[in-house]
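Colleague: Mind looking at a prediction? Sequence and model below.
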Amino acid sequence: MSHSMGVLMSRSVSTAAQRPFPSLRAFAARRPVSAFCVAAVGLVLLLQTLLLVAGLDLTPGKLAELVILFGLALLLTAWIGGVPLVRRLLGGLARWRFGLGRWLLVLLAMPALTVAVGLATGTFRTSPDGWGAVTLDYLVILVLIALTASIWEETAWAGFVQSRLMADRGLLIGSLLTAAPFALIHLPLAFESSGLARTSLTDAWISWAFVIGSAPFFRYLAGGLLVDTGGSILAVALLHASFNTSGSLSVVPGGWQYALALVVLTILVAAYRALRGRSLVRGTVPALAEPGSESLSRSGQAGDQRAAA
């Protein structure tokens, strides 16, 4: 009897050894977006919250956010598809041939519409230094933000997260799903200027409403840009930098006009895409998704794969 029980226990242990718990790498391969969002958003929120509670400057937390986002995107991409898929992801940063119209869109549309909103609402202020100084300031800040922040952010958000969600759910739903973690990770910035103790709840709610309200519009605009440029992360990163820079234009003080400009731009781009016969809800980015993933939402989307001239 004891011998039989020993054999059974041995077989039980052997069977359990053959069925180990799924590894982190296996989970990331099955659910890359979930793994990325849980790890990236969780780590960034934890770190930045600790800095705020300690009364420290949030800058180290913002720098760590860029490292975490970009690093996790590369790590998970390497786990999923190895070096070829990493090259495909980074290739989106070098995709710059997307037509003059798209270049004007990503570089000039946001500041132009922000100024237009300022004029329409009576909040425009003439610069004493002239338009040359305003333009130079805009371009310098745009380049700095692009090189130090938005390129690294959008490699993660547009290249890794949004391209996969769009492959599964299409342009509209994939973009809206991306907006949720994208907004969540930016919530601590409400306390960046005055700190945790000196920021009123009203100011925090206003900041959060701005982030949560603008995120769906920006991510949808970014999604359409990804489709129309054949997967240019560079285009989305420049648009992101242009959006941030437009909020600091000296001729439109107040810092809210660019949010309304974003809504207007999204509506205009959606109307243009509709007039050109492109779907407003379907669209994928095969140039960024791993082989086979684009087939999940390929039906009825052939017309959306054409890059705009």
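Modeller: Sure, I can see it.

Colleague: C-alpha from now on. contacts and neighbour counts both.
Modeller: Noted.

Colleague: Just give the number of residues close to Phe70.
Modeller: Number of residues near Phe70 (other Cα atoms under 10 Å) recorded here: 20.

Colleague: helix or strand for it, which one?
Modeller: For Phe70, the host element (DSSP states H and E) is helix 59-91.

Colleague: want to compare, so here's the second one:
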Amino acid sequence: MTARTSAPVPAGPAAGPAAGPVRRWVARRPLTAFTAVVFGAGWPVMSVPALTAHGLLPGGALPVEPFVLATLLLVMLPAAVGVTAVLDGRAGVRALLARTVRWRFGAGWWAAVGLGLPAVTLAAGLVTGRVLVLDDAGAVLAGAVLSAVGALLLVNLWEETVWAGFLQTRLQQRSGPWRAALLTGVAFAGIHVPLQFTDGATAGSALAGVGVLLGAGVLVRALAGAVLTGTGGSVLAVAVLHASSNASNSEDELVDRLLSGGSPLVLALAATAVLTASLVAAQRRR
């Protein structure tokens, strides 16, 4: 495992005097512009399932997944690419997208992002009295790998192009890793707020869900920041980490099916903190 600095943001042509007023504003306030687009256009799309579930729009209960994917591919990703184009031109966009296939970052980092969270979460479960459930373990592992690869290619890679590749990288270079993790975690939790009002949610359950999202988001973004630094800014590495995080903390996913005793979310959050501390300590020693 080798430590590297995160990828520099290309210094491209900023909007000059001949550019329009919107382009000049984006060049002056890129993160404000990105946030305004993501929340201004993303929240209405993400809110449709909640509005139909509560009878405020026709259609009844709708699945949330199509609206999450639409927000990602039609709002968030274009916002990140568009702001990058204003700041850094085509070269900056190419550099951002090239990081989605940056795979040369050492076997140790591959093990950390792909296996670290599931392994540490399972260990935490065993330490706290859970029991391994090995019935059909081979089928469970095969299903988890297929699910993770599908999610990686369809969702996680593009989601992390936005969060890790664009927002967290720029915040990390501007404000340092911990502030970047905090601010990116807040944005990550914020875009998911409308989903907390689906499925008959009450104000109390929605508030609790937002709190969990916020805490988990900041923890995961701290780990993502360590991975960005250690892999030279690889978006692919953080996307693999995101997929392995979902396999560790979600119900009916890999760790949940291998451990007895209910949802592994608390165990996975503890594992995230442990793995983050371990990676940061290893980088500092080097």
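Modeller: Cool, got the structure. Computed from a predicted model, the values in this text were never measured in an experiment.

Colleague: Count the residues that sit near the residue in structure 1 that Arg170 of structure 2 lines up against.
Modeller: In structure 1, Arg170 of structure 2 lines up with Arg164, judged by TM-score structural alignment. Here the count is done by other Cα under 10 Å, and Arg164 of structure 1 has 25 residues near it.

Colleague: thinking again about what came up before, just how off-centre is whichever helix or strand comes after the helix holding Phe70 of structure 1 within its chain?
Modeller: Remark: after helix 59-91 of structure 1, the chain's next helix or strand is helix 100-104, criterion DSSP H and E. Put simply, helix 100-104 of structure 1 sits 21 Å off its chain's centre (Cα atoms, centre = their mean, to the nearest Å).

Colleague: how about helix 100-104 of structure 1, aligned to which bit of structure 2?
Modeller: On the basis of TM-score structural alignment, helix 100-104 of structure 1 is assigned to residues 107-111 in structure 2.

Colleague: That stretch vs structure 1 - mean distance after superposition?
Modeller: With the two structures superposed, stretch 107-111 of structure 2 lies on average 0.2 Å from its match in structure 1, counting by mean Cα distance after the TM-score superposition for structure 1.

Colleague: in the stretch 101-250 of structure 1, which spans are helices?
Modeller: Listed in chain order, the helices of the stretch 101-250 of structure 1 (DSSP state H, counting those that start in this stretch) span 110-121, 130-145, 151-154, 163-169, 171-184, 195-198, 201-228, 233-246.

Colleague: Now the fifth one: buried residues?
Modeller: Residues of helix 171-184 of structure 1 classed as buried by neighbour count (16 or more other Cα atoms under 10 Å): 171-179, 181-184.

Colleague: Show residues contacting it.
Modeller: When contacts are taken as Cα atoms under 8 Å, 6 or more residues apart in numbering, the neighbours of helix 171-184 of structure 1 outside the stretch itself are 37, 41, 157, 161-168, 211-212, 215-216, 219-220, 222-224, 280-284.

Colleague: One more: the third one?
Modeller: Contacts to helix 151-154 of structure 1, defined as Cα under 8 Å, 6+ apart, come from residues Leu66, Val67, Leu69, Phe70, Leu93, Ile233, Leu234, Val236, Ala237, Leu238.

Colleague: mean per-residue distance, that helix to structure 2?
Modeller: Compared with structure 2, helix 151-154 of structure 1 is 0.6 Å away on average (mean Cα distance after the TM-score superposition for structure 1).
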